[in-house]
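Undergrad: No letters, just coordinates:
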């Protein structure tokens, strides 16, 4: 049942298990029977989320055993050392996307932008923007936008500690005009799964996350092309766009950004199994 988030969740759940030792073996057995690889750790998280109420715990275990993502069931996801609020119908932040955050923070520091204007486009629950703002610290001006109103309810909560301003709409059409030409760091974890490959995704994603957060069109790059075309109008001089993609698609994402007049390079991480294309407005 479990997918790419196993290692991250196991570590977080292990911490929870130390604080919540009274986990019923029946809970572990039910999760193990449902195919949960880290049944003990998940049982600890679910037990903590139930707050001692056995009826609530039974309902949570039933939801998880029925295939709902663990993060949807407990109401949060671990990301870059932070707890991000998530829930039913929301895209769950992936561990690989922590590489996008890491690269964005490093570039902002290298560029000497202590009061960076940060835009999280296709923000989902706002995890990427919130994590970057948390690391950049005071003075960061955080904006986030998405087309999914359900996700934005969580994005408002996750970005609020950093003064985030959240907008609903289709890509740049959601943004206030005052941001045009001012964005120092543009973050995009946009959908890039080809439509025909959606059926191949794990059921946790395919059945429980919104298609708009997964489906990137016939070759997976429809949204990437639209982001690339608009980026020069919103980036500040020297501003950076960082967009997550796959190793297979990276050359095509890079070509779209180059066609928009941006200077482009691709970075990869074996640790995160992640690929990020970085584009810079040089004019």
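TA: Structure's in. What do you need? Predicted model, so just to flag it, every value in this text is computed and none were measured.

Undergrad: Could you use CA atoms for every contact and neighbour count after this?
TA: Fine.

Undergrad: and the residue lying closest to residue 72 once chain neighbours are set aside, how far is that from residue 205?
TA: Among residues not flanking residue 72 along the chain, residue 87 sits closest, at 4.3 Å (C-alpha to C-alpha, 6 or more residues apart in numbering). For residue 87, the distance to residue 205 (C-alpha to C-alpha, to the nearest Å) stands at 13 Å.

Undergrad: if we can go back for a sec, in contact with the residue nearest to residue 72: list those residues for me.
TA: By C-alpha atoms under 8 Å, 6 or more residues apart in numbering, the contact set of residue 87 is 71-73, 75-76.

Undergrad: Reformat the residues you listed as TSV; add distance to residue 104.
TA: Converted to TSV, the contacts of residue 87 look like this (distance: C-alpha to C-alpha, whole Å):
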residue	distance to residue 104
71	25
72	27
73	30
75	27
76	23
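
Undergrad: Return the subset of those residues lying in strands.
TA: residue 76 (DSSP state E).

Undergrad: number of nearby residues for residue 100?
TA: For residue 100, the neighbour count with other C-alpha atoms under 10 Å is 27.

Undergrad: Check which helix or strand it maps to.
TA: helix 98-110 (DSSP states H and E).

Undergrad: who does that helix touch, helix- and strand-wise?
TA: Counting contacts by 3 or more C-alpha pairs under 8 Å, 6 or more residues apart in numbering; DSSP states H and E, helix 98-110 packs against helix 127-136, strand 183-188, strand 235-245, strand 274-280.

Undergrad: Next one for the comparison:
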């Protein structure tokens, strides 16, 4: 389906390479300038708004927060400035969490912890109907966005620090906990791309000295929330995976590591 350019009223597909907006985006370092120009035009209501959106993108703001959504697991996930943008690699968490939730009893409880926009929870619910979905984050701005993304799935969004955010009634009932806790070592934040470093909240990126402070806290607290046979999934990186696995093992879990090199995903899957 074509969409009219706000400044011309004419339908368009991908913006032509010689389009002035494409040239400006390319000069700013946008590798997929033609596609980005098309998305900016779709998001803008008129020429003035297009110019404002383009200026934000050229300044380095993530495209997803500029246009207000991110594509994730075939869904349009709402995002806002200052909220962590879901990454393609997290689709590995979704695939395994969905498999485990589908294998559990009907109405299984699924928790998306450190949820950001709630992308993982929404994606699981989109392929496993009937789950009882809860998402939680310490950032009230992120929780507000996650609440919007939960509406099609009757999910509930909670604000608070890890498990303290969850209703006490979930204790011992959760079939799957999926946690995309921050895991970038503090000293490596400065090495991240400016889109993340300068525009996403530090609390969603910084995992402490070795990047795994939150993994330790999640591993220590998860046991009392999981139902018998329940599973804890923690996204990690390839080089941190052995340490994440050791943390989970020390907390009493049996652990396997899953990887998907195509999307760069690594997940520790833990069972009591």
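TA: On my side now, so go ahead. Since the model is a prediction, treat every value here as computed from it, not as a measurement.

Undergrad: one step back: now do the helix or strand following the helix holding residue 100 of structure 1 and strand 183-188, the angle between them.
TA: Using DSSP H and E, the helix or strand that follows helix 98-110 of structure 1 in sequence is strand 117-121. Counting by axes from the mean of the first three to the mean of the last three C-alpha atoms, to 10 degrees, strand 117-121 of structure 1 lies at 20 degrees to strand 183-188.

Undergrad: Could you point out the residues of structure 2 onto which strand 117-121 of structure 1 aligns?
TA: Aligned by TM-score structural alignment, strand 117-121 of structure 1 falls on residues 109-113 of structure 2.

Undergrad: So what does residue 9 of structure 1 match up with in structure 2?
TA: In structure 2, no residue is paired with residue 9 of structure 1, using TM-score structural alignment.

Undergrad: Distance of the closest residue to residue 9 of structure 1 other than its chain neighbours relative to residue 54 of structure 1?
TA: In this structure, residue 9 of structure 1 finds its nearest non-sequential neighbour in residue 78, 7.3 Å apart by C-alpha to C-alpha, 6+ apart. Residue 78 of structure 1 sits at a distance of 25 Å from residue 54 of structure 1 (criterion: C-alpha to C-alpha).

Undergrad: Which part of structure 2 matches stretch 243-252 of structure 1?
TA: The aligned range for stretch 243-252 of structure 1 is 234-243, by TM-score structural alignment.

Undergrad: What are the buried residues along that stretch?
TA: By 16 or more other C-alpha atoms under 10 Å, the buried positions in stretch 234-243 of structure 2 come out as 234-237, 241.

Undergrad: Output the residues you listed as a markdown table; include the columns distance to residue 173 of structure 2.
TA: A markdown table is the format used below for these (distance: C-alpha to C-alpha, whole Å):
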| residue | distance to residue 173 of structure 2 |
| --- | --- |
| 234 | 19 |
| 235 | 22 |
| 236 | 25 |
| 237 | 28 |
| 241 | 27 |
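
Undergrad: with those in mind, which one is nearest to residue 177 of structure 2?
TA: Among the buried residues of stretch 234-243 of structure 2, residue 234 lies closest to residue 177 of structure 2 (C-alpha to C-alpha), at 8.4 Å.

Undergrad: returning to that earlier point: looking at residue 78 and residue 54 of structure 1, which one has more neighbours?
TA: Ranked by neighbour count (other C-alpha under 10 Å), residue 78 of structure 1 and residue 54 place residue 78 first, with 21 against 11.

Undergrad: so where do the helices sit in the stretch 1-150 of structure 2?
TA: Counting by DSSP state H, counting those that start in this stretch, the stretch 1-150 of structure 2 has helices at residues 20-27, 33-43, 47-58, 63-67, 91-103, 119-127, 140-150.

Undergrad: can you tell me which of those comes nearest to residue 258 of structure 2?
TA: Closest among the helices of the stretch 1-150 of structure 2, once you apply C-alpha to C-alpha, is helix 91-103, at 8.2 Å.

Undergrad: residues in contact with the closest one?
TA: Taking C-alpha under 8 Å, 6+ apart as the rule, helix 91-103 of structure 2 contacts 72-73, 108-110, 120-121, 123-125, 127-128, 131, 175-176, 178, 231, 233-235, 259-260, 265-267.

Undergrad: With stretch 51-68 of structure 2 instead?
TA: 21, 24-25, 28, 36, 39-40, 43-44, 70, 78-83, 85, 194-196, 199.

Undergrad: and the helices and strands packed on helix 98-110 of structure 1 as TSV, adding distance to residue 16 of structure 1?
TA: Output for these, formatted as TSV (distance: least, C-alpha to C-alpha, whole Å):
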stretch	distance to residue 16 of structure 1
helix 127-136	21
strand 183-188	31
strand 235-245	30
strand 274-280	27
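
Undergrad: how about these, which one is nearest residue 153 of structure 1?
TA: Across these, residue 153 of structure 1 has its closest neighbour in helix 127-136 (12.4 Å, C-alpha to C-alpha).

Undergrad: how close does the corresponding residue of structure 2 for residue 153 of structure 1 get to residue 115 of structure 2?
TA: When structure 2 is aligned by TM-score structural alignment, the residue opposite residue 153 of structure 1 is residue 144. Counting by C-alpha to C-alpha, the separation of residue 144 of structure 2 from residue 115 of structure 2 is 11 Å.
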